[in-house]
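**Student:** Only the shape, not the letters, is given here:
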């Protein structure tokens, strides 16, 4: 792999080195050896390690910090369906076929039809596998519209299932299985996986960053070279730098960027080089690249320019390091310009009853769409600008709905809505024409957008954009307000993470070269690889894809080096 290709993928955010190439594994001195080396200890890495270990392989996990990554910082929602026992407990009817019909609309060809069907058919077995490892789920159903269920609910509609355009093709079913616990429960999800690895005795080499891969003369990956921080005091300092990158702490970008640079420098300063031989394979499960601004700029410059306004979900470990390692060995990448950009406007649902317009004064999305679809639609508008238009009554309703009730929604949803309302550049006008002038959109276009909506409702035709009838209402009397929901508004609290990654064989999880040939001994899983969420995202799909792709890679790697059979050919028991 030419250095120019690695540089093109990494941009100004290069964190990996070109591989060490040797004649054979016997030509080098190794510090330790395992059958399977898993790089990155989050949800996908844990799933890969557990699967490989359960299949008889010796496994070693290498983790840059102390584990958890973006999984521990997530909401802990796992997307599962097809008739899980938790769905059955809640009286939710579902089948693998209905799940497939729905996800076919969301995934938009990110994986083959056969892979998507396999994911749906294995869904029940995969969540039972998690439950068998001690993760807690429950069939307490929340049936309303929300981006995250209330504290006492653990099953909900995690995407666009009830949006009319989606429901017309697949019977709606609640498939968002939230891990049991308080608040955002990604920590509980990962703790369950961590405890499972401990019970199986899988060793974890923490505070160790893989700097480069080791290849033999045939191009096969035979090991890794890492930088390990050994001194306990240095480890504590290293972890303290990691803690400064809090994905849900607003206005934290400058502090986070400083900590990211300090951590990289500190690793090189105090770390020592170690080599680990992988007899069967190396699995890259290091997450995406949302915390590498140089790499984001190489693929999504518009978002890099608005980095200060983004809430980057993930962790400092989302540096793109695993993706770069794969490219250094000759791996292909794809979907690198695809991102999850979430714009949450409900709760409070008063805003869903308003309309969203772009700088032309025109509607471009149904306001009750899943937050990622909404955010992506806003990102596609000129300069990523958009406003939510509400009337006098909706403004009053919004204020009433933002009164704390003790249900756990105030801090994550209602407080941000109030901050944006009062500090995010909200504009007010007695008439629509006056409001248009305040936000710089054509008055005639804005008035036409409102008139079209009101006329359709009056004629009994519903919303022209296909909004759920539960949220359709005409815009009434002024004064009107325009809430700034643009990507560049730091008070709009847009959540961001990357969706692209390494190209992999969809039956084995092995990394592919640009010509489609496999790289012997190299696998990728989770957000380091292209997968089900790469073309579009709904809540819980990343954790579910992490288990699906992690188990796939662990299963194949455990079968031994030089394996030419697919997991299916070998009799995959992922669904048993």
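**Tutor:** Sure thing, it's come through. Quick caveat, the model's predicted, so the values are computed rather than measured.
**Student:** contacts, neighbours, all on C-alpha from now
**Tutor:** Fine.
**Student:** where along the stretch 51-200 of the chain do the helices fall?
**Tutor:** 69-72, 85-89, 96-107, 113-121, 123-132, 164-167, 186-199 (DSSP state H, counting those that start in this stretch).
**Student:** winner for burial among those?
**Tutor:** Among these, helix 69-72 has the highest mean neighbour count (mean count of other C-alpha atoms under 10 Å), at a mean of 26.
**Student:** what packs against it?
**Tutor:** helix 186-199 (3 or more C-alpha pairs under 8 Å, 6 or more residues apart in numbering; DSSP states H and E).
**Student:** Distance from the helix it packs on to the middle of the chain?
**Tutor:** 19 Å (C-alpha atoms, centre = their mean, to the nearest Å).
**Student:** next helix or strand past the longest strand anywhere in the chain?
**Tutor:** Across the chain, the longest stretch assigned as strand under DSSP state E is strand 272-284. Next along the chain after strand 272-284, taking DSSP states H and E as the criterion, comes helix 293-299.
**Student:** Just give the nearest non-adjacent residue to residue 363, would you?
**Tutor:** Leaving aside its sequence neighbours, residue 363 sits nearest to residue 357 (C-alpha to C-alpha, 6 or more residues apart in numbering; 4.4 Å).
**Student:** Second structure for comparison follows:
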């Protein structure tokens, strides 16, 4: 179903011919797979519906990083001490509206979740990648993947690297390994996985078509065949809405045309709309992750990023999604990375294209169409402060402060529509710490859960996002949802 229309809601009276199970999970990405596995291990009879012909969803397209901390074996083995409180402080600081219960649970159980993930059948490499990168280029098990060392967060929480990558080289192969292991573990537990089969309506008790009752089932469709399942609980884990042009236009218009969207055909918001059809609340629907990293090479971080007015607007050592989110706030979504000849390096796969080089700053200023004297003044002030190891304007960390005063100078274009931005949606259904979907006002919808990209958890804002958060929270809160959904409904 496309557009913004909500699916119909069926009354329990329609369940005249139906199957029965304890838990139905909708979507076989990281969240749905973990939910189904934990529900089955809790003794539930589980049916997992996946619209695609294969498992993995958008999770299988990710870089294989899980945001974990609090003293994991990889952190300890590589000499990077961390604590639950430091992780809590950091996630609280970067969250627009921090959910204390979710953040606390995620951090306190992060080491246990690390162990659970490895028990699927792999081990994170006990090694550390010490450079700025989008994802570890090799098999290194740990890297800084957020803004832990960036102002103002470095002053609010003791920094530690928490991006744990599955030990497979490449951009997506690590997550595919995890998804394959999940598939195998689900088979071990006897979970009924049905491919090319999607849920297209929820069944409620006493709804009278208005979605006011408890969720007691789903209607599924496979090609021209349809059927009904009566169930104790439904877990929605069907992804975001980046492939739904109408929802994107309504909520996240910056994703509408220019960025390369990160998603599959089935990231059409159906899971969110299924929840809304029975009265679920949503949150952060206007938030989108949009990024075009200008590093690696790390050396480029020593340069300065300016807008079309020739002014800096962000600390250049920010994690790439934070920098890009600030670019979206600039006039015409335009920005340029300026680097001198002593520091310039050219990325192997440039997402922000190189524009040109100029013998003088004045020539560069004119060629970029910046106000006369603007870039000259900005660069002079930056260089003077950097020579003293200071950045009073944006508090860029000393390790990245180096004067850009050796001509000629080059510029990379970070402008939306020119740089190759990629993005996905961040909003979804409001849930509690156990994945129960909530109505406006906070009351849970009995029998309905959500996890992953169709739920709103701790990944709320691209300016505070850390790579690995979606796989981390999707798998963790998917597990919690699956366990809770498997519990018998109180009589």
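**Tutor:** Here it is on my side, so go on. Every value quoted in this text rests on a predicted model; they were computed, and no experiment measured them.
**Student:** care to give me the TM-score?
**Tutor:** Once superposed, chain against chain, the TM-score is 0.93 (TM-score structural alignment, normalised by the length of the second structure); 481 aligned residues with a C-alpha RMSD of 2.0 Å.
**Student:** closest one to residue 542 of the first structure among the helices of the stretch 51-200 of the first structure?
**Tutor:** Residue 542 of the first structure lies closest to helix 69-72 among those, at 8.9 Å (C-alpha to C-alpha).
**Student:** The closest one aligns to what range in the second structure?
**Tutor:** Mapping helix 69-72 of the first structure onto the second structure (TM-score structural alignment) gives residues 57-60.
**Student:** gap between the matching stretch and the chain center?
**Tutor:** 12 Å.
**Student:** that older thread, can you lay out the helices of the stretch 51-200 of the first structure as JSON lines showing distance to residue 536 of the first structure?
**Tutor:** What follows is the helices of the stretch 51-200 of the first structure, written out as JSON lines (distance: least, C-alpha to C-alpha, whole Å):
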{"stretch": "helix 69-72", "distance to residue 536 of the first structure": "18"}
{"stretch": "helix 85-89", "distance to residue 536 of the first structure": "24"}
{"stretch": "helix 96-107", "distance to residue 536 of the first structure": "6"}
{"stretch": "helix 113-121", "distance to residue 536 of the first structure": "14"}
{"stretch": "helix 123-132", "distance to residue 536 of the first structure": "19"}
{"stretch": "helix 164-167", "distance to residue 536 of the first structure": "14"}
{"stretch": "helix 186-199", "distance to residue 536 of the first structure": "21"}
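**Student:** Among the ones you listed, single out whichever gets nearest to residue 339 of the first structure.
**Tutor:** helix 96-107 (13.2 Å).
**Student:** average gap between the closest one and the second structure?
**Tutor:** Its matched residues in the second structure lie on average 1.6 Å from helix 96-107 of the first structure after superposition (mean C-alpha distance after the TM-score superposition for the first structure).
**Student:** helices or strands up against that helix?
**Tutor:** Judged by 3+ C-alpha pairs under 8 Å, 6+ apart, the packing partners of helix 96-107 of the first structure are helix 113-121, helix 164-167.
**Student:** where along the stretch 201-350 of the first structure do the helices fall?
**Tutor:** With DSSP H, counting those that start in this stretch, the ranges of helices along the stretch 201-350 of the first structure come out as 232-243, 253-270, 293-299, 301-304, 321-328.
**Student:** Reformat the ones you listed as TSV; add mean neighbour count and distance to residue 206 of the first structure.
**Tutor:** Listed next are these as TSV, based on neighbours: other C-alpha atoms under 10 Å; distance: least, C-alpha to C-alpha, whole Å:
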stretch	mean neighbour count	distance to residue 206 of the first structure
helix 232-243	16	9
helix 253-270	16	12
helix 293-299	22	25
helix 301-304	18	30
helix 321-328	29	16
